[in-house]
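Here is my input, please return the structure:
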Amino acid sequence: MPDHTVKAYDEQLSRLRDTLMRIGGNVETALAEAVSALGRRDAAAAAAIVQRDVEVDALYRSVEDQAVRLLALRQPMANDLRLIVGAIRMGLDLERIGDYASNIAKRAIVLSQLPPVVSVGPIQRMSRLVQEMLKDTLDAFASYDAAKAKDVWQRDEQVDEAYNAVFRNLLTYMMEDPRNITPCAHLLFVAKNIERIGDHATNVAETIRFIVLGEEAEGERPKSDDSPFAIVEPPAGG
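All right, here's what the predicted structure looks like:
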């Protein structure tokens, strides 16, 4: 971004960007730690993630306050205006990612108290796809790289495909034994939360393209979530 003649203005814009990056770093860590706590069945670690969500909320309020102040006092134009408006959009998506990570941690607490009935490996692999998307999105924002943001936008379909596979697998376990229903239902919510985080990371990627190029994403977002139409065959003899 170009420098301005008023140094304080540059400092305010820089602070806004830094606050967004702090939110991004926090939610990226929260997602990774929530899924790790799920795999380790670590209720204490999961509870700590839930408690830290208030930090993300506070940072998002700071983004809103900074953006409104800049709009009111600086009357920004062109690139600066796109950055400030985009910051509000990004901040909201990142805050929602933090909420979903907190929800995953809450499910991990419940699941740690239930007998393990199914491997969480597929959910962990799905989460790694989303974590990579989120990391690349934040890198794209740090470097104002619209091409990298577009690459993230195009990868959302991979997350949907992974979610569909997890969805069908868990439904099969639920049909095989009624005792699996409660833990598998919690895991379904975890998987859906991860899928939604992927959607919000894609939203952020779209906003980065808007900030850098002044353009919204072209065409429909690639999507492959067919879970609402899933048909699972009952187990043999059922």
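
switch to C-alpha atoms for all contacts and neighbour counts from now on
Noted.

out of everything not next to it in sequence, what's closest to the residue positioned nearest the centre of the chain?
Geometric centre of the chain, nearest residue: residue 197, 2.9 Å, by CA atoms, centre = their mean. Spatial nearest neighbour of residue 197, chain neighbours left out: residue 97 (5.3 Å); criterion: CA to CA, 6 or more residues apart in numbering.

Could you also give me the structure for this second sequence? I'd like to compare it with the first:
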Amino acid sequence: MVVRERFHGDLKALREKLVEIGSLTEKSINKSFQALTEKDVEAALAVIDEDYKVDRLEEEINDLAILLIAKQQPVAVDLRRVIVAIKIASDIERMADFAVNIAKSTIRIGKEPLIKPLEHITQMHKLATEMLSLSLKSYYEEDIILAKKVAEMDDQVDSLYGETIIELLNLAKEKQEALPQITQLLFITRYLERFADHATNIAESVFYLVKGKRYDLNE
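This is a model prediction of the structure:
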């Protein structure tokens, strides 16, 4: 009984670390996007400087998960909980990297006035951050209905991504002098699309956790 209680205590610690890494990444993507809209290079540098916190937490999650498997030898759903924690931590760390990439693009754009309003890109950011929050909630609650909603939101992001790419490429033909900035905006659009994909990966992990089999929600 004591061993079992310790195992569940460690599982709880694992979940709490995932809460923390998810919160840090959500703050990171919001800070980087705010830096972009406000052309705030200092804020963008801060996002880059703070990325080590996410990397450190991912390492702690992996170490704890490996220790749990080695010492407790969990089976069935308990083993899936540990494996899923490792996978989700990896997805979240990649999402934080995309926040850093947006910050780097913001620095490259600098104080230069934006070539166009960021309407579609702003919508993509809003959806992507909502997807992160919802995917983590679906994990905490082991709720596949919420996980399915995340996948549906990804379709909206993909649609906005396609529209934005076409718009920016057309703009590049008209205003070649703005090509360096347009290139960075194309990168940012891609980073947000990939950010949303990783949120969908988390939703797929929830399906695996609950159902015990893999589902491709990106189809």
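
Need the TM-score between these chains.
With the length set by TM-score structural alignment, normalised by the length of the second structure, the two chains reach a TM-score of 0.95; 219 aligned residues with a CA RMSD of 1.5 Å.

what's the helix or strand for the residue nearest to the centre of the first structure?
Residue 197 of the first structure is located in helix 181-213, with elements delineated by DSSP states H and E.

quick one: buried residues of that helix?
Neighbour-count burial for helix 181-213 of the first structure, counted by 16 or more other CA atoms under 10 Å, picks out 181, 183-212.

Check the gap between residue 11 of the second structure and residue 18 of the second structure for me.
As judged by CA to CA, to the nearest Å, residue 11 of the second structure and residue 18 of the second structure stand 11 Å apart.

Those two - which one has more neighbours?
Taking other CA atoms under 10 Å, residue 11 of the second structure and residue 18 do not tie; residue 18 has more neighbours (23 against 19).

Residue 220 is in contact with residue 157 of the first structure, correct?
No: Residue 157 of the first structure lies out of contact with residue 220 (CA atoms under 8 Å); the separation is 11.6 Å.

higher neighbour count, those two?
In this view residue 157 of the first structure and residue 220 are compared by other CA under 10 Å, and residue 157 has more residues nearby, 17 against 6.

before we move on, back to that, what lines up against the residue nearest to residue 197 of the first structure once you look at the second structure?
Per TM-score structural alignment, the equivalent position to residue 97 of the first structure in the second structure is residue 95.

ok, that match touching residue 198?
Yes: using CA under 8 Å, residue 95 of the second structure is in contact with residue 198, at 6.7 Å.

buried ones in stretch 13-23 of the second structure?
For stretch 13-23 of the second structure, the neighbour count (16+ other CA under 10 Å) marks 14, 15, 17, 18, 21, 22, 23 as buried.

Report the separation between the counterpart of the third one in the first structure and residue 130 of the first structure.
What that stands for is residue 17 of the second structure. Residue 17 of the second structure maps onto residue 19 in the first structure, with residues paired by TM-score structural alignment. With distances defined as CA to CA, the gap from residue 19 of the first structure to residue 130 of the first structure amounts to 22 Å.
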